[in-house]
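Asker: Structure for the following, please:
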Amino acid sequence: MSEYKHVTAMADYALRLREQLQEVNEHSFNSFRVRVGINVGPVVAGVIGARKPQYDIWGNAVNVASRMDSTGVCDKIQITEEVNQILSAKGYPTTCRGTIEVKGKGTMQTFFLDGPAQPELIKDPLQSTSTSIPTNITVNPLANLNEKQTVSNPTVLLGTISEKN
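Answerer: Sure, this is the predicted structure:
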């Protein structure tokens, strides 16, 4: 049952992040809000910089996750249609946001992640008629850190935290 574990881990992380931020606000004088975007897909990852090495990721999946964040709604977790298919099958409740205009992509159907997985919502994979989404993730921990590594279908989560105005 570890298929798409990386996607469910990111969903759980985003939900917990939102929950913890609400708790911080309740027990402090802050009014922080979070906006999160999640996408899945292939990326290129690597460490760049000789003097100040930094790990970074690049690719269409990163750009779309960034667009999910930037076009999102405060206190919501916006996900792509592909992520919605995966999470819905795993029992996560979602709501269709509808189509939005995404820079560089045109219109995209997006969804909001509403809460943690609920066992009664889990779909039987044998009954599913949706297309298969590849899930292989291969990272060589012994690889030279100065070389880019291709990682297939990791989940990309990007978020923005700001104070309420």
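Asker: switch to C-alpha atoms for all contacts and neighbour counts from now on
Answerer: OK.
Asker: just the strands in the chain please.
Answerer: With strands called from DSSP state E, the chain shows them at 32-40, 43-48, 54-58, 77-80, 94-102, 106-113, 149-151, 155-163.
Asker: And the closest residue in space to Ile57 that isn't next to it in sequence, how far from Thr150?
Answerer: Nearest residue to Ile57, sequence neighbours excluded (C-alpha to C-alpha, 6 or more residues apart in numbering): Ala45, at 4.3 Å. Distance, Ala45 to Thr150, by C-alpha to C-alpha, to the nearest Å: 6 Å.
Asker: export the strands of the chain to JSON lines and tack on distance to Asp69?
Answerer: Putting the strands of the chain into JSON lines (distance: least, C-alpha to C-alpha, whole Å) gives the following:
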{"stretch": "strand 32-40", "distance to Asp69": "4"}
{"stretch": "strand 43-48", "distance to Asp69": "17"}
{"stretch": "strand 54-58", "distance to Asp69": "16"}
{"stretch": "strand 77-80", "distance to Asp69": "7"}
{"stretch": "strand 94-102", "distance to Asp69": "11"}
{"stretch": "strand 106-113", "distance to Asp69": "11"}
{"stretch": "strand 149-151", "distance to Asp69": "22"}
{"stretch": "strand 155-163", "distance to Asp69": "6"}
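Asker: And this one, please, so the two structures can be compared:
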Amino acid sequence: MSLPPECSLEATPLPVCFAQAQAAYHWVDGSSLGGADPALQQRVADGLAFAEKAAELVSSLSVFSANEELEDINTGDLKYLLLPFLRAELILRIQPEEAAGCHDVRLKHLRHAAALLEAFLRDLEARRALRAEARAGWEEACADKPLDAAASRTLKKPGPEVPLEP
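Answerer: Below you'll find the predicted structure:
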């Protein structure tokens, strides 16, 4: 999984970074190891490093332009649209060490992954890559999403009971 010691992640080309990130995701996703297993966590860390480097390269090489639709994208580059998804999935597999503040770290990872998944869906939508039923489901899910924790608590509070008239 890891590069040989004589190679550095910085010198790794985009296709290799993507392939390594994707291989790590598939390995982790298919693994029967427990979430906190050191081998699994190492694979998650390696995959995430490759995915983040690949995302950095996609941006610096301007692989996609903001106004490109799906049909305009080079077929060989389509796979790079998956990078936010791969990054989010690997971030969701990170198990913080049990210590004070581990819940804060986990929450930070969850928020980061949610932002990446939302960016992934927005990018697909902007490129007209979502079918109508997928777009409708996503819009419905976003419409139901409370803006913040206080709004969520307000929605959960039952209103005052109004007696029924006989």
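Asker: now what about the TM-score between them?
Answerer: Superposed pair, TM-score by TM-score structural alignment, normalised by the length of structure 1: 0.22. Supporting alignment: 63 aligned residues with a C-alpha RMSD of 5.1 Å.
Asker: quick revisit: of the strands of structure 1, flag the one that's most buried.
Answerer: Per-stretch averages of neighbours, counted by mean count of other C-alpha atoms under 10 Å, single out strand 77-80 among the strands of structure 1, with a mean of 28.
Asker: other SSEs contacting that strand?
Answerer: For strand 77-80 of structure 1, the helices and strands in contact under the criterion 3 or more C-alpha pairs under 8 Å, 6 or more residues apart in numbering; DSSP states H and E are strand 32-40, helix 60-70, strand 106-113.
Asker: Out of the ones you listed, which is closest to Leu87 of structure 1?
Answerer: strand 106-113 (8.5 Å; C-alpha to C-alpha).
Asker: And the closest one, what does it pack against?
Answerer: Judged by 3+ C-alpha pairs under 8 Å, 6+ apart, strand 106-113 of structure 1 is in contact with strand 77-80, helix 81-89, strand 94-102.
Asker: contacts for that strand?
Answerer: 11, 76-81, 84, 92-102 (C-alpha atoms under 8 Å, 6 or more residues apart in numbering).
Asker: Hey, what's the angle from that strand to strand 32-40? Just curious.
Answerer: For strand 106-113 of structure 1 against strand 32-40, the angle by axes from the mean of the first three to the mean of the last three C-alpha atoms, to 10 degrees is 120 degrees.
Asker: which residues of structure 2 fall in helices?
Answerer: All helices of structure 2, identified by DSSP state H, fall at 14-30, 38-60, 83-92, 102-126, 132-143, 149-156.
Asker: Make a markdown table out of these and add mean neighbour count.
Answerer: Converted to a markdown table, the helices of structure 2 look like this (neighbours: other C-alpha atoms under 10 Å):
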| stretch | mean neighbour count |
| --- | --- |
| helix 14-30 | 19 |
| helix 38-60 | 20 |
| helix 83-92 | 22 |
| helix 102-126 | 16 |
| helix 132-143 | 12 |
| helix 149-156 | 10 |
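Asker: between the strands of structure 1, which one is nearest to His6 of structure 1?
Answerer: Evaluated over the strands of structure 1, closeness to His6 of structure 1 peaks at strand 155-163, with 6.3 Å, by C-alpha to C-alpha.
Asker: picking up where we left off before, nearest to Thr160 of structure 1, of the helices and strands packed on strand 77-80 of structure 1?
Answerer: strand 32-40 (5.2 Å).
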